[in-house]
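> turn this into a model:
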Amino acid sequence: MSDPKNPELNPQTLQGDPSPEELEAAQFANEADAQGELATLQAELAALQAKNAELADQYLRAQADVQNARRRADDDISKARKFAVESFAESLLPVTDSLEAGLAIQDVTPEQIREGAEATLRQLKSALERHKVIEIAPPPGTKFDPHQHQAISVVPTPGQEPNTIVGVLQKGYTIADRVLRPALVTVSSAG
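So this is what the prediction gives:
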C-alpha cells in the first residue's frame, strides 16, 4: 500500500511491518482526507446548484421580457394602424364639408361651381400630400419608367425619342415612395 500523500503508508519510510496503531492512524488520515474532499465537492455542488437556479430565474425573466416586448409591439402596431386611418379620415373631413356646402347652395352659376370644385380639389390634394400620397403626372417627353408608369398604347411620334411618354391618360400616385397606382400613359414607338 503506497500513498505518496501519507508517508506512514509509504513502504520506503516504514521500517518493517506497520503497527496496528500506525495502520489505524493512516486509515483515520485517509478518512479525514476523504471527508474533506467530500465536503469540498458538496460545497461546489451547492454553489453550482445555486448558480443553476439563478440562471434559470434569469432565463424565465428574459422570456417574460421578450413576451412583454412582443405584446407591446403588437399593441403599438395595432394602435398605429388605427390612428393612421383616423388621421387620414380626419384630414378628409374638410373636403366633405366643402362638397356638402357647395351642394347646399341653390342658385349657383357655372363659374361658382367651377371655383368651388377647384377649391375642394386643392383641399383634397393638400390632405393627400400631408399623408405622403403624391401624384405621378409625367410631362410629355419623360422617359418611360415601368416602375411608375403603365403603357396603355404605343404611338408613332416623329421627332420624339422612342420609349418616352407622349401623354398621360390617368395620373398615378405614390404613398411613402411606394407606387399606389401607376400613371396610365401613351408611349412613343421606336419607328
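> every contact and neighbour count from this point should use C-alpha atoms.
Noted.
> quick one: the strands in this structure, in order.
Along the chain, the stretches classed as strands by DSSP state E are 133-136, 149-155, 165-170, 172-175, 178-181, 183-188.
> in the longest one, which residues are buried?
Which is strand 149-155. Of all the residues in strand 149-155, those buried under the rule 16 or more other Cα atoms under 10 Å are His149, Gln150, Ala151, Val154.
> ok, the residue nearest the centre of the chain to Gln63 distance?
Centroid-nearest residue in the chain: Ala73, 9.2 Å away (criterion: Cα atoms, centre = their mean). For Ala73, the distance to Gln63 equals 15 Å [Cα to Cα, to the nearest Å].
> now do Arg81
Distance of Arg81 to Gln63, computed by Cα to Cα: 27 Å.
> now do the helices in the chain.
Taking DSSP state H as the test, the helices found in the chain are 20-104, 110-130.
> how distant is the last one from the center of its chain?
For helix 110-130, the distance between its averaged C-alpha position and the chain's averaged C-alpha position is 38 Å (Cα atoms, centre = their mean, to the nearest Å).
> swap in stretch 52-66?
A distance of 24 Å separates the centroid of the chain from that of stretch 52-66, by Cα atoms, centre = their mean.
> can you name the two of the buried residues of strand 149-155 that are farthest apart?
Spanning the widest gap among the buried residues of strand 149-155 are His149 and Val154, at 13.0 Å by Cα to Cα.
> what's the neighbour count on Glu135?
Around Glu135 there are 19 other residues, counting by other Cα atoms under 10 Å.
> give the contact list for it.
When the contact criterion is Cα atoms under 8 Å, 6 or more residues apart in numbering, the partners of Glu135 are Lys171, Gly172, Tyr173, Thr174.
> coming back round to it: so which of the helices of the chain is the most surrounded?
Relative to the other members of those, helix 110-130 carries the highest mean neighbour count by mean count of other Cα atoms under 10 Å, namely a mean of 14.
> picking that back up, dump the strands of the chain into TSV; add distance to Pro94 as well.
TSV is the format used below for the strands of the chain (distance: least, Cα to Cα, whole Å):
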stretch	distance to Pro94
strand 133-136	17
strand 149-155	31
strand 165-170	25
strand 172-175	21
strand 178-181	23
strand 183-188	27
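> sequence B follows; please return its structure for comparison with A:
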Amino acid sequence: MNADDTKIEPTLDGAPGPADVRPPEEREATAAANEADLAASLAELETLRAKNAELSEQFLRAQADMQNTRRRAEDEMAKARKFAIESFAESLLPVTDSLEAGLAIQDATPEQIREGAEATLRQLKQALERNKVLEINPAAGTKFDPHQHQAISMVPAPGQEANTVVTVLQKGYLIADRVLRPALVTVAAPQ
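Below is the predicted model:
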C-alpha cells in the first residue's frame, strides 16, 4: 500500500479524517463502551429532567404559598385597621349613655349635675386607661421632660430648682408609651 492508498474516513463532525486502523475487536469494544456511556448519559439526563420538573413544581407551589400568605396578611391588616377602634368605641358607649341620661333630666339641681359630671368623668378616665391612654400630669417641682411636656413660659419660682414644672396648664396623654399630646406647663426660670 502506498501513501496514496491510505483510506480516509469521515470523522464525527463530517470532516475527513484518518481511517481507524485498530483491529475490529477493539473497535467493537470501543463502540460497545460508547453505547454503554451513551445509555448511562441518557439515563442520567432523564433523572435530571425528572428532578428539574420536581424542583420546578416545588418552586411554583412555594411561590403560590407565598402569594397566599401575603394576601391573607394583607386581608388581616386591612381588617385590623378597619376594626382597631372597635374596642375603644365600646368602652366609650357607657360614657355616652351617662351624658345622655344627665341631659334628659330637666329639673336637675346644680349638685346633681356636678355629681353626674364627676361620675361621667370617672367613666371616661376608666375607658381611656383600659385602652392604654394615660394622663401626663407632672407634679410641681418635677424635672421638665421635653419628650412629655411642652413649656408655655418660664416664670420666676423662688425656692424651686430651674427647669422644673411650676404649674400644669393642660394635662398631656400617652397612648401605649407614645405621646399623644404633651402636657402644657410653665417652667421655673433660672435664678
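> tell me which of the strands of the first structure sits nearest to Lys51 of the first structure.
The closest of the strands of the first structure to Lys51 of the first structure is strand 178-181. By Cα to Cα, the value is 52.6 Å.
> list the contacts of that closest one.
With contact meaning Cα under 8 Å, 6+ apart, strand 178-181 of the first structure is reached by His147, Gln148, Gly172, Tyr173, Thr174.
> picking up where we left off before, kindly reformat the contacts of Glu135 of the first structure as TSV containing distance to Ala183 of the first structure.
Shown next, in TSV, are the contacts of Glu135 of the first structure (distance: Cα to Cα, whole Å):
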residue	distance to Ala183 of the first structure
Lys171	5
Gly172	4
Tyr173	7
Thr174	10
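> nearest to Asn163 of the first structure, out of the helices of the first structure?
Among the helices of the first structure, the nearest to Asn163 of the first structure by Cα to Cα is helix 110-130 (29.2 Å).
> and the angle for that closest one with helix 20-104?
Note on geometry: by axes from the mean of the first three to the mean of the last three Cα atoms, to 10 degrees, helix 110-130 of the first structure and helix 20-104 are set 170 degrees apart in direction.
> packing partners of helix 110-130 of the first structure?
Judged by 3 or more Cα pairs under 8 Å, 6 or more residues apart in numbering; DSSP states H and E, the packing partners of helix 110-130 of the first structure are helix 20-104.
> how about 10 Å then?
helix 20-104, strand 133-136, strand 172-175 (3 or more Cα pairs under 10 Å, 6 or more residues apart in numbering; DSSP states H and E).
> who wins for proximity to Ala127 of the first structure among those?
With respect to Ala127 of the first structure, and counting by Cα to Cα, the nearest of these is helix 20-104 at 5.5 Å.
> from the chain's centre, how far out does the closest one sit?
Taking the mean C-alpha point of helix 20-104 of the first structure and that of its whole chain, the gap between them comes to 20 Å (Cα atoms, centre = their mean).
> export the helices and strands packed on helix 110-130 of the first structure to CSV and tack on distance to Ala127 of the first structure?
What follows is these, written out as CSV (distance: least, Cα to Cα, whole Å):
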stretch, distance to Ala127 of the first structure
helix 20-104, 6
strand 133-136, 9
strand 172-175, 13
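> need the winner for burial among the strands of the first structure.
Neighbour counts (mean count of other Cα under 10 Å) averaged over each of the strands of the first structure peak at strand 183-188, with a mean of 24.
> that one against the second structure, how far on average?
By mean Cα distance after the TM-score superposition for the first structure, the fitted strand 183-188 of the first structure averages 0.7 Å away from its aligned residues in the second structure.
> off-centre distance for that strand?
Mean C-alpha position of strand 183-188 of the first structure versus that of the full chain (Cα atoms, centre = their mean) differs by 37 Å.
> picking that back up, just put the helices of the first structure in CSV and tack on distance to Lys143 of the first structure.
Supplementary listing: the helices of the first structure in CSV, determined by distance: least, Cα to Cα, whole Å:
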stretch, distance to Lys143 of the first structure
helix 20-104, 33
helix 110-130, 24
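> out of those, nearest to Pro140 of the first structure?
Ranking these by proximity to Pro140 of the first structure (Cα to Cα) places helix 110-130 first, at 22.2 Å.
> what does the closest one rub up against?
Under the criterion Cα atoms under 10 Å, 6 or more residues apart in numbering, residues 88-99, 101-103, 105, 109, 132-135, 173, 175-176 lie in contact with helix 110-130 of the first structure.
> hmm, 8 Å instead?
Applying Cα under 8 Å, 6+ apart, the set of residues contacting helix 110-130 of the first structure is Phe88, Ser91, Leu92, Pro94, Val95, Ser98, Leu99, Gly102, Ile134.
> what's the average distance for that helix when superposed on the second structure?
Aligned to the second structure and superposed, helix 110-130 of the first structure gives a mean residue distance of 0.5 Å (mean Cα distance after the TM-score superposition for the first structure).
> counterpart of that helix in the second structure, which residues?
Using TM-score structural alignment, helix 110-130 of the first structure lines up with residues 110-130 of the second structure.
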